[in-house]
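>>> The amino acid sequence is not available; the structure is as follows:
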């Protein structure tokens, strides 16, 4: 028997709103990571240039999946910078900071996005929405893995 969630538009809208925030967080991180990819300089240029490209490429796929899940819930997906800016708690970066500052910002941003994704997991689980919970769980995993990798870059060998 299908979950009553299927026909509960208010519950679906609540879950979609949290997904919208995750979408906004992800999009802002995507734009920031791509900008850092273009503008990183210094002795870490080559590995960071490649790492940032890998990260924004992964985010591009995730952004599409999140937006499509919002649509599957019957809600319009946010799709403009204005909407993303009102939904996210992640700040943009207009400058090209030093490489370590880039890494630190992205570490903080991925930690924030992981928390946002965890809120989606919790709400979707409460509503019996296993598809959204699964998608958000994958995002928690990816953001935590990325944060761990970025954190490792900032650690000094002893």
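All right, it came through fine. Everything numeric here is computed off the predicted structure, so don't read it as measured data. Numbers count the residues shown, from 1 in each chain.
>>> Only C-alpha atoms from now on, for both contacts and neighbour counts.
Noted.
>>> Next, name the residue at the spatial heart of this structure.
With distances taken as CA atoms, centre = their mean, the residue of the chain nearest its centroid is residue 26 (2.9 Å).
>>> can you give me the helices for this structure?
With DSSP state H, the ranges of helices along the chain come out as 9-39, 45-72, 81-87, 99-127, 130-154.
>>> Now residue 56. Nearest residue, chain neighbours left out?
Taking CA to CA, 6 or more residues apart in numbering, and ignoring the residues beside it in sequence, residue 56 has residue 30 as its nearest neighbour in space, at 5.2 Å.
>>> Correct me if wrong: that neighbour contacts residue 60.
Yes. Counting by CA atoms under 8 Å, residue 30 does reach residue 60; the two are 7.0 Å apart.
>>> The two: which is more packed in?
More crowded of residue 30 and residue 60, by other CA atoms under 10 Å: residue 30, with 23 against 14.
>>> and the gap between that one and residue 106?
According to CA to CA, to the nearest Å, residue 30 and residue 106 sit 10 Å apart.
>>> this is the comparison structure:
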């Protein structure tokens, strides 16, 4: 599959910078998709006394990620590149593992998801400055800052929920 759009993308960012930013966004897209899939797994397979409330909770959270996935792919396209779109490619690009908990209770799922949010937050935080400074793309820096804040909020919800299990 082509990685670069042949159309002229004259948006004030050099092609090499757009390519570097798109490569970072490809990993973010892959991480978002793997995390989304893990939330779906939790939604479908969790068991326990808190089943209904956590079933609803996991559904709300994967809904947020579903929107983010689309926005990240569209941002890659805005930069004149093509977004990856296969599970094979997502698994190659992602820093997240296709792991699940050993048990299907909500706390076990939430611990795995919390670790993944932490990984995504650290990745984004590391790349905000590069996007704005090294690649002259303040738009993507702002864009991923908002995504980082969403992940921080989602991680807070998980940490707060896990307090009752500690």
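In hand now; what should we look at? Only a predicted model underlies this, so the values are computations on that prediction, with no experimental measurement involved.
>>> Provide the TM-score value for the superposition.
The TM-score (TM-score structural alignment, normalised by the length of the first structure) is 0.90; 155 aligned residues with a CA RMSD of 2.0 Å.
>>> Put together CSV for the helices of the first structure, with distance to residue 93 of the first structure on each row.
CSV is the format used below for the helices of the first structure (distance: least, CA to CA, whole Å):
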stretch, distance to residue 93 of the first structure
helix 9-39, 6
helix 45-72, 15
helix 81-87, 13
helix 99-127, 9
helix 130-154, 17
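>>> contacting residues for the aligned partner of residue 112 of the first structure in the second structure?
By TM-score structural alignment, residue 112 of the first structure lines up with residue 119 in the second structure. If you count contacts by CA atoms under 8 Å, 6 or more residues apart in numbering, residue 119 of the second structure has them with 95, 96.
>>> quick one, what contacts whatever residue of the first structure lines up with residue 17 of the second structure?
Applying TM-score structural alignment, one finds that residue 17 of the second structure aligns to residue 11 in the first structure. Residue 11 of the first structure is in contact with 5, 127, counting by CA under 8 Å, 6+ apart.
>>> picking that back up, what residue, apart from its backbone neighbours, is nearest the aligned residue in the second structure for the residue nearest to the centre of the first structure spatially?
Counting by TM-score structural alignment, residue 26 of the first structure lines up with residue 32 in the second structure. Excluding its sequence neighbours, the residue lying closest to residue 32 of the second structure (CA to CA, 6+ apart) is residue 69, at 6.1 Å.
>>> The one you found maps to what in the first structure?
Structural alignment (TM-score structural alignment) places residue 69 of the second structure against residue 63 in the first structure.
>>> What is the neighbour count of its match?
The number of residues packed near residue 63 of the first structure is 18, by other CA under 10 Å.
>>> coming back round to it: would you check that the residue nearest to residue 32 of the second structure makes contact with residue 33?
Yes. Look at residue 69 of the second structure against residue 33 with CA under 8 Å: they come within range, at 6.5 Å.
>>> I'd like to know how many residues surround residue 76 of the first structure.
15.
>>> Show me what it aligns to in the second structure.
Per TM-score structural alignment, residue 76 of the first structure is aligned with residue 82.
>>> cool, residue 135 of the first structure as well?
Correspondence of residue 135 of the first structure to the second structure, assessed by TM-score structural alignment: residue 143.
>>> any idea how far residue 100 of the second structure is from that match?
Counting by CA to CA, the gap from residue 143 of the second structure to residue 100 of the second structure is 29 Å.
>>> same check, this time on residue 72 of the second structure
For residue 72 of the second structure, the distance to residue 100 of the second structure - CA to CA - is 25 Å.
>>> now residue 40 of the second structure
11 Å.
>>> Repeat that for residue 163 of the second structure.
Residue 163 of the second structure is 20 Å from residue 100 of the second structure, by CA to CA.
>>> Looking only at neighbour counts, state which of these two leads.
residue 100 (16 against 9).
>>> need the contact list for the more buried one.
Residues in contact with residue 100 of the second structure (CA under 8 Å, 6+ apart) are 38, 109, 112.
>>> ok, now with 10 Å
38, 41, 42, 108, 109, 110, 111, 112, 113 (CA atoms under 10 Å, 6 or more residues apart in numbering).
>>> what do you get for residue 125 of the second structure?
Shown in contact with residue 125 of the second structure (CA under 10 Å, 6+ apart): 141, 144, 145, 148, 149.
>>> Quick one: neighbours of the fourth one, just the number.
Other residues near residue 148 of the second structure come to 21 when the count uses other CA under 10 Å.
>>> what does the second one give?
Neighbouring residues of residue 144 of the second structure were enumerated by other CA under 10 Å; the total is 21.
>>> Give the buried residues for stretch 48-56 of the second structure.
54, 55 (16 or more other CA atoms under 10 Å).
>>> All good on my end, thank you.
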